[in-house]
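> one predicted model, sequence on top.
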Amino acid sequence: MPPKPVVVVTRKLPDPIETRMMELFDVRLNIDDRPMTQGELVEAIKAADVLVPTVTDRIDSSVLSQAGPKLRLIASFGTGVDHIDLASARQRGITVTNTPGVLTEDTADMTMALILAVPRRLAEGERLIRTGQWKGWGPTSMLGHRIWGKRLGIVGMGRIGTAVARRARGFGLAVHYHNRRRVHQDLEAELEATYWESLDQMLARMDIISINCPHTPATYHLLSARRLKLLPRHTYIVNTSRGEVIDENALARMLVGGELAGAGLDVFEHEPAVNPKLLKLDNVVLLPHMGSATMEGRIDMGEKVIINIKTFADGHKPPDRVLETMF
């Protein structure tokens, strides 16, 4: 790779990151911040030594099959890599990196915000005032549910799941979790967390479910229609991970039918499209995939991208290489 590799960035990044990239690399920026079409992505990977995509860019085998001989690194701006065909990249000798760790606290904050917002009907109350329908305080108006003492089931006890658990303890929630592997006993003791080897058994006993696992082939529709049916009717679901982890159609049907108490969703199965049924429900809080959207987080992400590119260009292994076995 040349000393100043050609770096193609698919979306607009924070100004300090773009400025630093321009100093270090031969960079092609997306000033208009218009999502690239599939054809434009193909042209980008033909010209680039390094591609910097985001979670909305689908880097599948059909795109990678047209990569130019120069493309050696995909330095993704984000933690999830479900938008990249890792197997195809490996076959073509293309290294893939991501930006782990820097979004943990921001995403956990948003998860906790939704855990509070849905049972206490915060969004519904805000709409009531904005539409001029609020007639004043009443002893039985806008009654929600207390979260203190309730059981929180965390699906995926990685960095973010652990950060959510720490926050949840401060709000008096009893922490339960399901994970591919049980966490270390010291962490379990710190969080006072109860491990469930069986996801089905955990789901059937929780008051609130928080989805914090990555989207992989193994977790696609992990909360399937069958598993959603296991949830008690009083359960709330919060998802700040990936929409594909939940069968969104089944979830919408159950919410409409009163089979679940409510949901807080920051991600959707077919983003940016949202199931129309969800849009009509007052007991659902919908956010535009903003769980990690802080200026500090985005700059931290960009700095990780720069370090990964610079390290790779200098002939070393970048610190945030993604291995297929990790997902």
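Everything's here; your move. Residues are numbered from 1 along each chain as shown.

> contacts and neighbour counts: CA atoms only from here.
Fine.

> relative to F268, how far out is the residue nearest to the spatial centre of the chain?
By Cα atoms, centre = their mean, the mean C-alpha position of the chain lies nearest to S241, the distance being 3.3 Å. Distance of S241 to F268, computed by Cα to Cα, to the nearest Å: 9 Å.

> any idea which helix is longest in the protein?
helix 295-313 (DSSP state H).

> next, the buried residues of it.
For helix 295-313, the neighbour count (16 or more other Cα atoms under 10 Å) marks 297-306, 308-310, 312-313 as buried.

> what's it in contact with?
For helix 295-313, the external contacting residues (Cα atoms under 8 Å, 6 or more residues apart in numbering) are 1-3, 5, 13-14, 16-17, 21, 50, 52, 73, 75-78, 97-99, 102-103, 106, 292, 317-320.

> how far does that helix sit from its chain's centre?
On the basis of Cα atoms, centre = their mean, to the nearest Å, helix 295-313 sits 18 Å off its chain's mean C-alpha point.

> likewise for stretch 107-123?
For stretch 107-123, the distance to the chain centre is 15 Å (Cα atoms, centre = their mean).

> with stretch 55-64 instead?
Centroid separation between stretch 55-64 and its chain, computed with Cα atoms, centre = their mean, is 18 Å.

> now swap in stretch 25-45 and tell me
The answer for stretch 25-45 is 23 Å, by Cα atoms, centre = their mean.

> hmm, who's touching that stretch?
With Cα under 8 Å, 6+ apart, stretch 25-45 has contacts from 4-12, 18, 21, 51, 56-58, 63-64, 66-68, 71.

> same thing but 6 Å
4-12, 63, 67 (Cα atoms under 6 Å, 6 or more residues apart in numbering).

> which ones among these map onto helices?
When DSSP H is applied, the contacts of stretch 25-45 are split such that V63 fall in helices.

> distance to P119 for the contacts of stretch 25-45 - can I get that in TSV?
Output for those, formatted as TSV (distance: Cα to Cα, whole Å):
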residue	distance to P119
K4	52
P5	50
V6	49
V7	46
V8	44
V9	40
T10	38
R11	36
K12	36
V63	43
A67	48
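
> and here's the other structure:
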Amino acid sequence: MKPDLLLLIHVSPKHLEQLGTAFTVHYAPDAVRRAACVAAEGARIRAVLTNGSTGLRADEIDAMPALELLGALGAGYENLAVAHARARGIALFNGAGTNDACVADHAMALLLAVVRAVPALDRATRAGVWRNDLPLQPNFSGKRLGILGLGTIGRRIAQRGQGFDLEVGYHNRQPRADAPFRYFDSLAALADWADYLVVATPGGAGTRHLIDAAVMRALGPTGYLVNIARGSVVDTEALAAALRAGELGGAGLDVYESEPAPPAPLLDCPNVVLTPHIAGWSPEAIDASFNQFLANAARHAAGEPLLTPIP
């Protein structure tokens, strides 16, 4: 008999079928089905697959006494009740490494798009406006790229930046001994130095609104901000105010505090490029994440160490 899996995120029919080869799947990708499934099937659930945004609460864990395996699809796990699950002896893992390249690609796409005003130029071209009537955009290359969070994704962003002849600096809680890039011991110092600031730090209470009005003023009117991490890291109202006042050159956001609703304060702001939290989504990345989930589940069933345990 296959173990019961509670699936809390939207997946394609292909991946739903793939999960069904190893589990009896209870598909609950919205709040109504989620509550109903936990109430009706909680006693049978042995595994949960979610993601960092969707999470899993402590009270839901308590409603699943047989739960032994909790996985997050993707690297983030900020809304999982990790300590509560760990106290229960539940095995925890995430999808680290499955979409790093895709996210880094998207970060550079957003940065290029906002610095070179690609969406605005596309609209102008379609409206019949020729280049003589448009403001010039700065060179992208030869500038300073600051990265907040030099984890695996941050490193990949740095590598891509070097391909554009960008000088790379970063801020972490601690410097990386093996990183060849300049370390800044404060976010304020990094923002003051950088032309571009890319946010690649985890979400959660500890990083909420790290990017505030002061950081945006430090970046300045020729500086650009990109966030491919979590919407909570950037103060949306402060960003809107900075853009309207010309205190920041532009921003590219794949994540925002209001998601899945669009960030209303930014919709009429100049120099903003928005995408719908899709930086880590590609056919290759999604296939890799489901394959890794099934590999972790198989290792757990065999009593072997997980490939990507949550630290």
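Sure, I can see it. Here the structure is a predicted model, which is why all the values come from computation and not from measurement.

> TM-score for the pair, please.
Scored against TM-score structural alignment, normalised by the length of structure 2, the superposed chains reach a TM-score of 0.92; 309 aligned residues with a Cα RMSD of 2.0 Å.

> tell me which of the contacts of stretch 25-45 of structure 1 is nearest to H176 of structure 1?
Among the contacts of stretch 25-45 of structure 1, R11 lies closest to H176 of structure 1 (Cα to Cα), at 38.0 Å.

> sorry, back to before: list only those of the contacts of helix 295-313 of structure 1 flagged as buried.
Looks like those have 5, 13, 17, 21, 50, 52, 73, 75-78, 97-99, 102-103, 106, 292, 318, 320 buried, using 16+ other Cα under 10 Å.

> from the residues you listed, which land in strands?
Using DSSP state E, the members of those that fall in strands are 50, 52, 73, 75, 97.

> I'd guessed the first one sits against K70; true?
No. Checked against Cα atoms under 6 Å, the pair V50 of structure 1 and K70 is beyond contact range at 8.2 Å.

> and the spatially most distant residue from the centre of structure 2, how far from V198 of structure 2?
Distance from the C-alpha centroid of structure 2, by Cα atoms, centre = their mean, peaks at N132 (38.2 Å). Separation of N132 of structure 2 from V198 of structure 2 (Cα to Cα): 31 Å.

> again, but for P13 of structure 2
Distance, P13 of structure 2 to V198 of structure 2, by Cα to Cα: 34 Å.

> which of the two has more neighbours?
The residue with more neighbours, out of P13 of structure 2 and V198, is V198; 29 against 9, by other Cα atoms under 10 Å.

> what about the counterpart of the more buried one in structure 1, which helix or strand?
In structure 1, V198 of structure 2 lines up with S210, judged by TM-score structural alignment. Per DSSP states H and E, S210 of structure 1 falls inside strand 208-211.

> average gap between that strand and structure 2?
After superposition onto structure 2, the mean distance of strand 208-211 of structure 1 to its aligned counterpart is 0.5 Å, using mean Cα distance after the TM-score superposition for structure 1.

> how about the helices in structure 1?
Along structure 1, counting by DSSP H, helices occupy 15-24, 38-47, 61-64, 86-91, 104-117, 122-130, 159-170, 185-191, 199-203, 225-228, 248-256, 276-279, 295-313.

> let me have the ones in strands among the buried ones among the contacts of helix 295-313 of structure 1 in CSV, extended by distance to A218 of structure 1.
Compiled in CSV, those are given as follows (distance: Cα to Cα, whole Å):
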residue, distance to A218 of structure 1
V50, 29
V52, 26
L73, 26
A75, 24
T97, 21
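
> and of these, the nearest to S88 of structure 1?
L73 (12.8 Å).

> the closest one contacts R92, doesn't it?
No. Here L73 of structure 1 does not reach R92: they are 10.6 Å apart, not a contact under Cα under 6 Å.

> so what corresponds to I84 of structure 1 in structure 2?
For I84 of structure 1, the residue aligned by TM-score structural alignment is L80.

> pull the contacting residues for its match.
L80 of structure 2 touches 55-56, counting by Cα under 6 Å, 6+ apart.

> give me the distance between it and Q174 of structure 2.
The gap separating L80 of structure 2 from Q174 of structure 2 is 25 Å, by Cα to Cα.

> which residue, other than its chain neighbours, is closest to the residue nearest to the centre of structure 1?
Closest residue in space to S241 of structure 1, ignoring its immediate chain neighbours: N212 at 5.2 Å, by Cα to Cα, 6 or more residues apart in numbering.

> how much space between the match of I84 of structure 1 and P305 of structure 2?
Taken as Cα to Cα, the span from L80 of structure 2 to P305 of structure 2 is 21 Å.

> that concludes my questions; thank you for your assistance.
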